[in-house]
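A.B. asks: Structure of the sequence below:
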Amino acid sequence: MDETDALDALAALSQESRLRLFRLLVTCGPDGLPAGEIARRMDVPHNTLSSQLGQLSRAGLTRARREGRSVIYAPDFDGIRALLGFLMKDCCGGPAEQCNALLDRFLRPDCTTHCQPACGDRS
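C.D. replies: Just a heads-up that it's a prediction; the model follows:
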């Protein structure tokens, strides 16, 4: 990730409702949530939600997939890892690879098991 990409990601998170949206999706893990359920939980109009999701997606922090007639939004853990890696690049006196264990511990792509109960059933 370069500085411009990091600034885009940080700008996407710098608005209160987008930050809340991002945190909701991270809580739900890789399974994500349908757009309608996100709008209901956040109590925002669909057009507002669409704009917010678009900004997070363009910043590389979320991704969407189609399941039947639903569009499911989930965190993009690769993008989140890239942002955190960029922010921590100079930690530990410079050897960023020493920070990888920390990133791996907190950004496990298999977090469905511990994330799902907080998100709840999306059926």
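A.B. asks: hey, let's count contacts and neighbours off CA atoms from now on
C.D. replies: OK.
A.B. asks: Contact partners for Gln116?
C.D. replies: 27-29 (Cα atoms under 8 Å, 6 or more residues apart in numbering).
A.B. asks: Next: Ser70.
C.D. replies: Contacts of Ser70 were listed using Cα under 8 Å, 6+ apart, and they are 34-35.
A.B. asks: circling back to that earlier point, format the contacts of Gln116 as a markdown table; extra columns: distance to Asp43.
C.D. replies: Compiled in a markdown table, the contacts of Gln116 are given as follows (distance: Cα to Cα, whole Å):
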| residue | distance to Asp43 |
| --- | --- |
| Thr27 | 17 |
| Cys28 | 17 |
| Gly29 | 20 |
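A.B. asks: could those be laid out in TSV, adding distance to Asn47, secondary structure and neighbour count?
C.D. replies: Formatted as TSV, those follow (distance: Cα to Cα, whole Å; DSSP: H, G, I helix; E, B strand; the rest coil; neighbours: other Cα atoms under 10 Å):
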residue	distance to Asn47	secondary structure	neighbour count
Thr27	23	helix	21
Cys28	22	helix	26
Gly29	24	helix	26
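A.B. asks: and for comparison, fold this next one:
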Amino acid sequence: MESNTAVSALAALAQDSRLAVFRLLVQNGPEGLTAGVIGEQLGLPAPTLSFHLKTLAQAGLVSAVQEGRFVRYRAEVTAIHALVAFLTENCCGGDLNRCLPKE
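C.D. replies: Okay, here's the model as predicted:
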């Protein structure tokens, strides 16, 4: 992952509503949710939700698929795995035993 891609993803997640949307989509797995259900569950009005979903999509963290009159959103789990891998790439200087919690 490129540094600018990581910064974009982190910036997209650095807002309460967007983080809540992303976490809700992760919880629902590959089935994802329609925008209406997301808005209902999080109490977000449609224009606000649309803005947040667009930001997450631009960062590559969610994808959208048209299903008739509805749009279904899914978390891009591979993108978040790539972000975590980028953030922990040199964890503990490559010695993972140093990263384990002390008992």
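A.B. asks: wait, which of the contacts of Gln116 of the first structure is closest to Ala82 of the first structure?
C.D. replies: Closest approach between the contacts of Gln116 of the first structure and Ala82 of the first structure, by Cα to Cα: Gly29, at 17.0 Å.
A.B. asks: which residue is nearest the centroid of the first structure?
C.D. replies: Pro75 (3.2 Å; Cα atoms, centre = their mean).
A.B. asks: wait, doesn't that residue sit right on Gly29?
C.D. replies: Yes - look at Pro75 of the first structure against Gly29 with Cα atoms under 8 Å: they come within range, at 6.7 Å.
A.B. asks: How about Thr27 of the first structure, nearest residue that isn't a chain neighbour?
C.D. replies: Counting by Cα to Cα, 6 or more residues apart in numbering, Thr27 of the first structure lies nearest to Cys115, which is 5.5 Å off, once chain neighbours are set aside.
A.B. asks: my bad, Ser17 of the second structure
C.D. replies: That would be His52: by Cα to Cα, 6+ apart, it lies 7.4 Å from Ser17 of the second structure.
A.B. asks: and the one you found, how many neighbours?
C.D. replies: Number of residues near His52 of the second structure (other Cα atoms under 10 Å) recorded here: 21.
A.B. asks: Any figure for the gap between it and Val7 of the second structure?
C.D. replies: 17 Å (Cα to Cα, to the nearest Å).
A.B. asks: now swap in Leu87 of the second structure and tell me
C.D. replies: 11 Å.
A.B. asks: Stretch 10-24 of the first structure: how far from the chain's middle?
C.D. replies: Taking Cα atoms, centre = their mean, to the nearest Å, one finds the center of stretch 10-24 of the first structure at 9 Å from the center of the full chain.
A.B. asks: so that stretch corresponds to what in the second structure?
C.D. replies: Matched against the second structure by TM-score structural alignment, stretch 10-24 of the first structure falls on residues 10-24.
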